[in-house]
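Based on what follows, work out the 3D shape:
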Amino acid sequence: MQPAAELPENLLSVTSASRTWAGVNVIAAEFVCAGRVMYQVPHQEEARLGMIYEEVGTHRSEPRLNRDAACPVDYKPRQINYVPAGMTIWGFSEDARHVKDVRLGFDVAALSERCHLSHTGGLAQTPLLRFSDERIMTLMKLLADAVPDPDPSVQLYGDALVTALAVRFLGRTDPRGAKAGSKLSPLQLRDALSFLEAHMPQRVELAALAKLAGLSPSHYNRAFKASTGLAPYQWQLQARIQRAQALMLDSAGSLEDIAEATGFADAVHFGRTFRRLTGATPSAWRKDRLS
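Sure thing, here's the model as predicted:
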């Protein structure tokens, strides 16, 4: 995470990390405070959807569209705030000590088109403060947790989360999508698996896979899972583990070399993921099969 350069009074530190999924910039930030804080949220050129998901202090944080006017909406735990592009929003607290939030910055029209959603022109100009939606809350927290994960398969995972969130927040899907519960055709599935294999272990965007099939990303994600039993990111991750297993049996490469060849950050990241998916460490798995 990167520290902020200049801080308002009583805001001791701000650290943040960001990732881009499906054209949406996702920022996970952590604030340490000591008293009354007034903080202007950046990135006015984009629409912003934000959620505070962890907070310590005697007074809860408050979103303000005017720094000198209190928020007219009562406090809600894990409150969500939406602010259109070009509109300023402030974060205020009399005595917050530690705050974690996640913010999404996006172009409403571009995201709607990317996800094959209906027109949302009214929403683009209407701020929504302190609203609740359990599904959106869950998706935003999952995105915040995924931001620091370096694994290539997280690209497909984050794309799917953003797409699901866009469908939930921005509106109805249009007729270009597949019917609920439908699967990819055999040709669509072959194209998808060939594409994933050819680009392993690189990051692959969900939109690129959906384009091959002529479907919206949200419907494609469901159709792929209906066809394979796995979401695209899960299939890609398992395929990388299978390739790593083959390398461990067919070569004398070190775990560090195998981790690099299959897109893991290092041997520790590889070992942790391998054990989670197989129930054994790479060393134990290799020894058991070569002994």
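
switch to C-alpha atoms for all contacts and neighbour counts from now on
Noted.

show me where the chain has strands.
2-3, 11-21, 24-33, 37-40, 47-57, 62-64, 80-83, 90-93, 96-106, 128-131 (DSSP state E).

so which of those strands gets nearest A192?
Of all the strands of the chain, it is strand 11-21 that lies closest to A192, at 19.2 Å by CA to CA.

list the buried ones in the closest one?
Across strand 11-21, burial judged by 16 or more other CA atoms under 10 Å covers L11, S13, V14, S16, A17, S18, R19, T20, W21.

where's the nearest residue to the first one once chain neighbours are set aside relative to S13, distance?
Excluding its sequence neighbours, the residue lying closest to L11 (CA to CA, 6 or more residues apart in numbering) is C33, at 4.5 Å. Noted for C33: a distance of 7 Å to S13, by CA to CA, to the nearest Å.

To compare with the earlier structure, here is another sequence to fold:
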Amino acid sequence: MVSIVPSEPVKRLGTGWRWWFSDNVHLAVDSKIEFRFQGSRHLLALYDDGARTSGETSIDEQCSSKPRGSERKLTFVPAGRAYREWFETTSAARVTFLYLDPAALHTWDDGEVSLSPRIYFEDSLVWETASKLKKTIEGGGRNCAPYLEALSSVLAHELSRSSEALFREPKRVSRGGLAGWQRRVVVEYIEQHLGEQVCLLELAALARLSLHHFCRAFKQSFGVPAYQYQVQRRMEAAKLQLADRSISVTDIALSLGYAQTSSFSSAFRKTTGWTPTDYRREFD
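Got it, this is the predicted structure:
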């Protein structure tokens, strides 16, 4: 748990189990607070609101930040890193700490995820997924495990994508794969068009490569062809929607670009080993 000094003006409520834990912290007006944490779990801080007159956030006493506004900001501390933050509040503030076991954060292909420390960054996709994770942990129970695992997988992808955006590599193919900026623009485009059949020529144009070189570089970077990557990302989105019983399997299939429910069910089963209906029953 994050240590908070002094503890008196602070109200906090934590809940969770297994790989996931949520810690809600409420800070009073005109408080001078210090947070510290270093542990075996990843830490993701969500700053809901509030402002600070002064302060500093650091990870491993190296990268640091001194912004004042904190609404909808995020800080990510990889497991084992030393996190310290102090500030003075000018209004009531709320911070949520999500503690995530590294085993919970994996990509769709179960590959290792390389996550970089981030301080006071903004990312709407990470924010929305983390907020869903927080609400599910707090409202949870063991029946939510499949949904939590799906959210964690999506969060791992979004955090790795967000970390990738930090680096601005030259506009060229690196080591036979896509350069950092090419991976970023291609992945963002695929995420925004999950319900469409993405044209490889369009992706190649975004990466400023010929179709032949793009297909080869994409597979080198992601381990699978671009089409298969999109299918895998569609299935991760489907897992999240299947947790909501107000959405029919047919509507989920249509929203993800499948003209027939049978085609969607076949792709989902091939990817996950479950039929959409069987996967949904896990939430009962």
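
List the TM-score for the superposed pair.
Laid over one another, the chains give 0.51 as their TM-score (TM-score structural alignment, normalised by the length of structure 2), with 192 aligned residues with a CA RMSD of 4.4 Å.

before we move on, back to that, switch the buried residues of strand 11-21 of structure 1 over to CSV; also include distance to F131 of structure 1.
Supplementary listing: the buried residues of strand 11-21 of structure 1 in CSV, determined by distance: CA to CA, whole Å:
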residue, distance to F131 of structure 1
L11, 26
S13, 27
V14, 25
S16, 24
A17, 25
S18, 24
R19, 25
T20, 24
W21, 24
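
Please identify which of those residues is nearest to R97 of structure 1.
L11 (9.0 Å).

still on that earlier bit, could you dump the strands of structure 1 to CSV with distance to L247 of structure 1?
Converted to CSV, the strands of structure 1 look like this (distance: least, CA to CA, whole Å):
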stretch, distance to L247 of structure 1
strand 2-3, 36
strand 11-21, 30
strand 24-33, 35
strand 37-40, 51
strand 47-57, 41
strand 62-64, 52
strand 80-83, 46
strand 90-93, 51
strand 96-106, 38
strand 128-131, 50
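
Which one, of these, ends up nearest to L277 of structure 1?
Of the strands of structure 1, the one closest to L277 of structure 1 (CA to CA) turns out to be strand 11-21, at 24.4 Å.

what's that closest one packed up against?
strand 2-3, strand 24-33, helix 154-170 (3 or more CA pairs under 8 Å, 6 or more residues apart in numbering; DSSP states H and E).

Could you point out which of these sits nearest S112 of structure 1?
Here helix 154-170 is closest among these (CA to CA), at 7.2 Å.

Count the residues that sit near the aligned partner of H116 of structure 1 in structure 2.
Under the alignment (TM-score structural alignment), H116 of structure 1 pairs with D109 in structure 2. Neighbour count of D109 of structure 2, defined by other CA atoms under 10 Å: 13.

What's the separation between D109 of structure 2 and R233 of structure 2?
Note on D109 of structure 2: its distance to R233 of structure 2, by CA to CA, is 10 Å.

what's the answer for A103 of structure 2, then?
Taking CA to CA, one finds A103 of structure 2 at 20 Å from R233 of structure 2.

Have a look at the two and say which one is more surrounded.
Using other CA under 10 Å as the criterion, A103 of structure 2 and R233 rank with R233 on top: 18 against 11.

That one and V95 of structure 2, how far apart?
From R233 of structure 2 to V95 of structure 2 the distance is 30 Å (CA to CA).

Same question for K239 of structure 2.
For K239 of structure 2, the distance to V95 of structure 2 - CA to CA - is 28 Å.

quick one on the thing from earlier: next up, the contacts around the residue nearest to L11 of structure 1.
Going by CA atoms under 8 Å, 6 or more residues apart in numbering, C33 of structure 1 touches N10, L11, L12, S13, D95, A96, R97, H98.

so which of these persist in structure 2?
Contacts conserved in structure 2 for these, using both residues aligned by TM-score structural alignment, their matches' CA atoms under 8 Å: L12, S13, D95, R97, H98.

Nearest to Q79 of structure 1 among these?
H98 (15.8 Å).

aligned partner of that closest one in structure 2?
H98 of structure 1 maps onto A92 in structure 2 when the alignment is built from TM-score structural alignment.

residues touching that match, list them.
Per CA under 8 Å, 6+ apart, neighbours of A92 of structure 2: H26, L27, A28, V29, D49, G50.
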